[in-house]
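J.: Fold the following, please.
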Amino acid sequence: MHYVYILKSNKDNHLYYGYTNNLKQRLNKHQEGKVFATKLRLPVRVLYYEAYMNEDDARARERYFKTGWGRNYIKKLLINTLKQ
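T.: Here you go, the predicted model:
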């Protein structure tokens, strides 16, 4: 399986968008501070993830989430979750 996921920093509310083929292992790396992009923003929590059978589909979705349209989509989709 291939995953696209969104993390939220409890420190500064920053959203991180990522891709992996092993979600549990990748989340552990984030929590251990082994991912450069999130290590200064710990702790982080999973807000959302999607699973795909095809790597290209997952990577395309990650690229979309990183666009302005994708960020707006996520803000609308997770409107109540982002308030927490």
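J.: alpha carbons only for contacts and neighbour counts from here, please
T.: OK.
J.: Give me the contact list for stretch 5-15.
T.: Applying CA atoms under 8 Å, 6 or more residues apart in numbering, the set of residues contacting stretch 5-15 from outside is 16-19, 38, 41-50.
J.: What residues of that stretch count as buried?
T.: Within stretch 5-15, the residues that count as buried by 16 or more other CA atoms under 10 Å are Tyr5, Ile6, Leu7, Lys8, Ser9, Leu15.
J.: One more, so I can put them side by side:
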Amino acid sequence: MFFVYILHSTEFNKFYVGLSQNIDKRLKEHNEGWSKSTRAYIPWRVVHSKKFKTRMEARTREKYLKTAAGRRWRKDNIDLGD
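T.: Got it, this is the predicted structure:
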């Protein structure tokens, strides 16, 4: 199984979209500063995830979420609980 996930940094109001087979491990890596692109915005929390059977399906969804249409979807569908 593969997961597409959206992280949010409340402190900086930043989002990150990624793909992984293990969300818990990947979130830990993001919060420990392993990823150059997310290091500056620690701490992160998962605000959305979706499971896919294949890496190709997950990658298609990840790419969509990184487009303008995907950002609009995120704005309309992700409740940050603020």
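J.: Among the buried residues of stretch 5-15 of the first structure, name the ones in strands.
T.: Taking DSSP state E, the ones among these that sit in strands are Tyr5, Ile6, Leu7, Lys8, Ser9, Leu15.
J.: ok, so of those residues, who is nearest Arg59 of the first structure?
T.: Out of those, the one with the shortest distance to Arg59 of the first structure is Tyr5. That distance is 10.9 Å, counting by CA to CA.
J.: all helices of the first structure, in order?
T.: 23-31, 55-65, 68-77, 79-83 (DSSP state H).
J.: Tell me which of the ones you listed is the most buried.
T.: helix 55-65 (a mean of 17; mean count of other CA atoms under 10 Å).
J.: Give the aligned range of it in the second structure.
T.: Correspondence between helix 55-65 of the first structure and the second structure is established over residues 55-65, with TM-score structural alignment as the criterion.
J.: Mean per-residue distance, that stretch versus the first structure.
T.: Taken over the aligned residues, the distance from stretch 55-65 of the second structure to the first structure averages 0.2 Å (mean CA distance after the TM-score superposition for the first structure).
J.: What lies in contact with that stretch?
T.: Under the criterion CA under 8 Å, 6+ apart, residues 1-4, 17-19, 51-52, 70-71, 73-74 lie in contact with stretch 55-65 of the second structure.
J.: ok, now which ones touch Arg26 of the first structure?
T.: By CA under 8 Å, 6+ apart, Arg26 of the first structure lies in contact with Thr20.
J.: 10 Å instead?
T.: Residues counted as contacts of Arg26 of the first structure (CA atoms under 10 Å, 6 or more residues apart in numbering) are Gly18, Tyr19, Thr20, Glu32, Lys34, Val35.
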